[in-house]
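>>> Have a look at this fold, sequence not included:
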């Protein structure tokens, strides 16, 4: 097979994106979604593999800044739009795209690459490890009550048209980013994503609704949701589908959750993507009736081990030598001495004996603090070469709050 891998040209976007849609089943996305992603496409970071006139492979990347432990916003390649035509599988197309992409990411000085995986088993061989999970829930609000904290009644709630208050909601979101690893600092254009509301994405529910939480005239939180009315012989049994919510303090958060629980004519609250340590779980009267479920979310890869480990801080003082295996990005292979604490870190090459041996995939999984080295060690994915090193590193890499990716890309 003779193929050509090259940068996407703007005139090719519709065909290229159509080939991506075909690889994911052939159902065209809503026009609003196509328009958004056309506008967000970074052509210098978008790749097509061509067999003659036919595009048989696609991938791209967005230039993100990812929050890491310590609050730094680290330049990160958001890998996206990955597909290989069903006619061209097992011919090296994906490997060629990943090779080109990671070389480009390194050349741009981005120490991390991240993605969400349609099929998780694809990306481990390219060094991506599962770094965050997301919580979903289906809450029986007819039987579950909330015990809210002091100050909740002082929060004023009001409906607002989602697009009209997009900027104030973005301001709340922006204040939350540095405080939770895994969140994305949204660049210009990405503020359109949370309020995109194609009818096909509502599952029969209402147009997107928004409620603001205010205190002393200042917006301190918001919730965006769909209302899905339903009736049976016994009466109303509607469902609220929460799209997203953020709040700047516990009282504002509780006021929004209480509102969602109490909407008239509904008895179910469906929650799609929240942090695994989301605070509402400690307000409910019966957690068993909340239908909790976890799902993998962000997959992370250190592209340059030294700069990546220096970009974050550590929950406890740590000095450790990693023996890193990374055949796909061989510049990462070898021994690295990490010295760090809550104020900063240094990570340099060394010839000293290693304390822990692992692949770059495990390093990516543990990087944000959502997966512990102890857990990876128990699975045999990390080998302890110095007694006690595993416990030391597990504590140092931990995060006070669970890492979380608020939306896909």
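Perfect, thanks for sending it. Every value quoted in this text rests on a predicted model; they were computed, and no experiment measured them.

>>> CA atoms for contacts and neighbours, from now on please.
Will do.

>>> Quick check: residue 188 vs residue 163, distance?
Distance, residue 188 to residue 163, using Cα to Cα, to the nearest Å: 15 Å.

>>> Show me which of those two is the more surrounded one.
Taking neighbours as other Cα atoms under 10 Å, residue 188 and residue 163 compare with residue 163 leading, 16 against 8.

>>> Buried residues, the longest strand along the chain. List them.
In the chain, taking DSSP state E as the definition, the longest strand is strand 54-67. For strand 54-67, the neighbour count (16 or more other Cα atoms under 10 Å) marks 55-67 as buried.

>>> and it, what does it pack onto?
On a contact count with 3 or more Cα pairs under 8 Å, 6 or more residues apart in numbering; DSSP states H and E, strand 54-67 meets helix 13-23, strand 47-51, strand 73-84, helix 93-107.

>>> Which elements pack onto the helix or strand that the last one is followed by?
Tracing the chain C-terminally past helix 93-107 and defining elements by DSSP states H and E, one meets strand 112-116 next. The elements that strand 112-116 packs onto, with contact taken as 3+ Cα pairs under 8 Å, 6+ apart, are strand 73-84, strand 298-302.

>>> Now do the longest one: everything it contacts.
Going back to what we said before, that points to strand 73-84. Outside strand 73-84, the residues that touch it by Cα atoms under 8 Å, 6 or more residues apart in numbering are 20, 23-24, 56-68, 93-94, 105, 109-116, 178, 185, 311, 409.

>>> Check which residues of stretch 275-291 are buried.
275, 276, 280, 283, 284, 290.

>>> With stretch 84-99 instead?
By 16+ other Cα under 10 Å, the buried positions in stretch 84-99 come out as 84, 85, 93, 94, 97, 98.

>>> And for stretch 152-163?
152, 155, 156, 157, 162, 163.

>>> Go ahead and confirm the first one touches residue 252.
When you say that, I think you mean residue 152. Yes: Residue 152 lies in contact with residue 252 (Cα atoms under 8 Å); the separation is 6.4 Å.

>>> which residues of the stretch 101-250 of the chain fall in strands?
With strands called from DSSP state E, counting those that start in this stretch, the stretch 101-250 of the chain shows them at 112-116, 129-130, 133-140, 156-160, 209-215, 218-228, 231-232, 235-236, 238-247.

>>> And here is the other one:
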């Protein structure tokens, strides 16, 4: 029987999501998780592949607005819920889903598609570049001290119910989005994701806790959400603080929140994952080695409408370069493009017959797009070819940002 690919109907969601759970190992999610993701699913942007009455493939997209260098919020398809049943491997199910999805993204006028990858080897062949990295730390708080900046002692900290503090925390998050490429602006419903607190998500940790940082006038300028994981052995307490989110509008509040987490009774370490790779905490700690900093891939970027995407972001230096772009999966992007930009933020990208100065694939453009991956590094790996002397360094200076891109949560 031929496989059928079609847009998800709302009454098919449970069967479709059951398939997704199976594709990711078959461990059922909690009712709280399923309820949230059911409410966030955009059925009209979700695809299912069906073999008779059985769902054997899935892919969805969320309608995001993603911060890019310069602070603009650019429409982006947040690719999600991609899975293929183990019985239907090597039948081009994933390729057909990616083909249909990217065609739909283009038709909908979104310049970008972004995703997090369960397997980093999968998506390069569809033009996704590894653009955002995440930092994880596990800090030995018995041996590591914090050197906090002036003003931290004046910050008021208050332990609050995570639900009651949600609006204040969201205001802090929203204020940070334009200054950090890669952050999605919260669309309605997404503010609920950080509050997921099903027992199955806690591991050995406590229910979710929240502390807010306030100025003297009571304005909330930062927050941390965390759990405490108690542990005991013959030597006594060995507890750990597990940080979910920590955001602040100024250095004093930021440092005060970390100091609070370091000082929680009966704990001896603080673990935080999904932090930006240039997180200032690395410069607050007295011993970075005992902070066990680790970096891994976080988000992949795909330019769907190449000229629109390159014109949407700002550049850190004036640039005039001709790019020879290879894009086998989305051939409308392939060819020669002249990208011109000035340091004030304006950019223009148009087709040209002029001689190429840099040659690369759309995957490399996606990797460099948010400013966190240098074109010089990609050239060093042989993935960008310089056809005019000096062109790589010029383009790399213009593309690279002042702060590392960051994806604060999955999707």
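Perfect, thanks for sending it. Predicted, not measured: the structure shown is a model, and the values here were computed from it.

>>> got a markdown table for the buried residues of strand 54-67 of structure 1, with distance to residue 195 of structure 1 too?
Shown next, in a markdown table, are the buried residues of strand 54-67 of structure 1 (distance: Cα to Cα, whole Å):
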| residue | distance to residue 195 of structure 1 |
| --- | --- |
| 55 | 32 |
| 56 | 32 |
| 57 | 30 |
| 58 | 27 |
| 59 | 25 |
| 60 | 23 |
| 61 | 22 |
| 62 | 20 |
| 63 | 21 |
| 64 | 20 |
| 65 | 21 |
| 66 | 21 |
| 67 | 22 |
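
>>> List the residues that contact residue 48 of structure 2.
So residue 48 of structure 2 contacts 5, 6, 7, 8, 16, 55, 56, 57, 58, 59 (Cα under 8 Å, 6+ apart).

>>> List the contacts of the fifth one.
Contacts here follow Cα under 8 Å, 6+ apart; on that basis residue 16 of structure 2 touches 48, 55, 58.

>>> distance of the second one from residue 21 of structure 2?
I take that to be residue 55 of structure 2. Separation of residue 55 of structure 2 from residue 21 of structure 2 (Cα to Cα) stands at 12 Å.

>>> And for the first one?
Noted for residue 48 of structure 2: a distance of 14 Å to residue 21 of structure 2, by Cα to Cα.

>>> Do I have it right that residue 397 of structure 2 meets residue 343?
No: checked against Cα under 8 Å, the pair residue 397 of structure 2 and residue 343 is beyond contact range at 10.9 Å.

>>> Quickly list what's touching both of the two.
Joint contacts of residue 397 of structure 2 and residue 343 (Cα under 8 Å, 6+ apart) are 316, 317.

>>> More neighbours: which of these two?
With neighbours defined as other Cα under 10 Å, residue 397 of structure 2 and residue 343 compare such that residue 397 has more, 18 against 13.

>>> Return the residue of structure 1 aligned against the more buried one.
When structure 1 is aligned by TM-score structural alignment, residue 397 of structure 2 is paired with residue 395.

>>> would you say residue 38 of structure 1 is within a helix?
Yes: counting by DSSP: H, G, I helix; E, B strand; the rest coil, residue 38 of structure 1 is found in a helix.

>>> was I right about it contacting residue 13?
Yes: here residue 38 of structure 1 reaches residue 13: they are 7.4 Å apart, a contact under Cα under 8 Å.

>>> what separates the closest residue in space to residue 114 of structure 2 that isn't next to it in sequence from residue 373 of structure 2, distance-wise?
Once flanking residues are discounted, residue 114 of structure 2 sits nearest to residue 301: 4.6 Å by Cα to Cα, 6 or more residues apart in numbering. Here the criterion is Cα to Cα. By it, residue 301 of structure 2 lies 12 Å from residue 373 of structure 2.

>>> intersection of neighbour lists for those two?
131, 367.

>>> What's the local residue count around the aligned residue in structure 2 for residue 384 of structure 1?
Aligned by TM-score structural alignment, residue 384 of structure 1 pairs with residue 386 of structure 2. Residue 386 of structure 2 has 19 neighbours, counted by other Cα under 10 Å.

>>> Now residue 386 of structure 2. Nearest residue, chain neighbours left out?
Leaving aside its sequence neighbours, residue 386 of structure 2 sits nearest to residue 358 (Cα to Cα, 6+ apart; 4.9 Å).

>>> Aligned against structure 1, show me the partner of the one you found.
That one, residue 358 of structure 2, aligns with residue 356 by TM-score structural alignment.

>>> Who are the contact partners of that match?
By Cα under 8 Å, 6+ apart, the neighbours of residue 356 of structure 1 are 320, 321, 322, 323, 382, 383, 384, 385, 386, 389, 390.

>>> Which one of the buried residues of stretch 275-291 of structure 1 is nearest to residue 237 of structure 1?
Closest approach to residue 237 of structure 1 among these (Cα to Cα): residue 290, at 16.2 Å.

>>> in stretch 330-337 of structure 1, what's buried?
332, 333, 334, 335, 336, 337.

>>> right, and the third one touches residue 325 too?
Spelled out, it's residue 334 of structure 1. Yes: between residue 334 of structure 1 and residue 325 a contact is recorded at 6.8 Å, counting by Cα under 8 Å.
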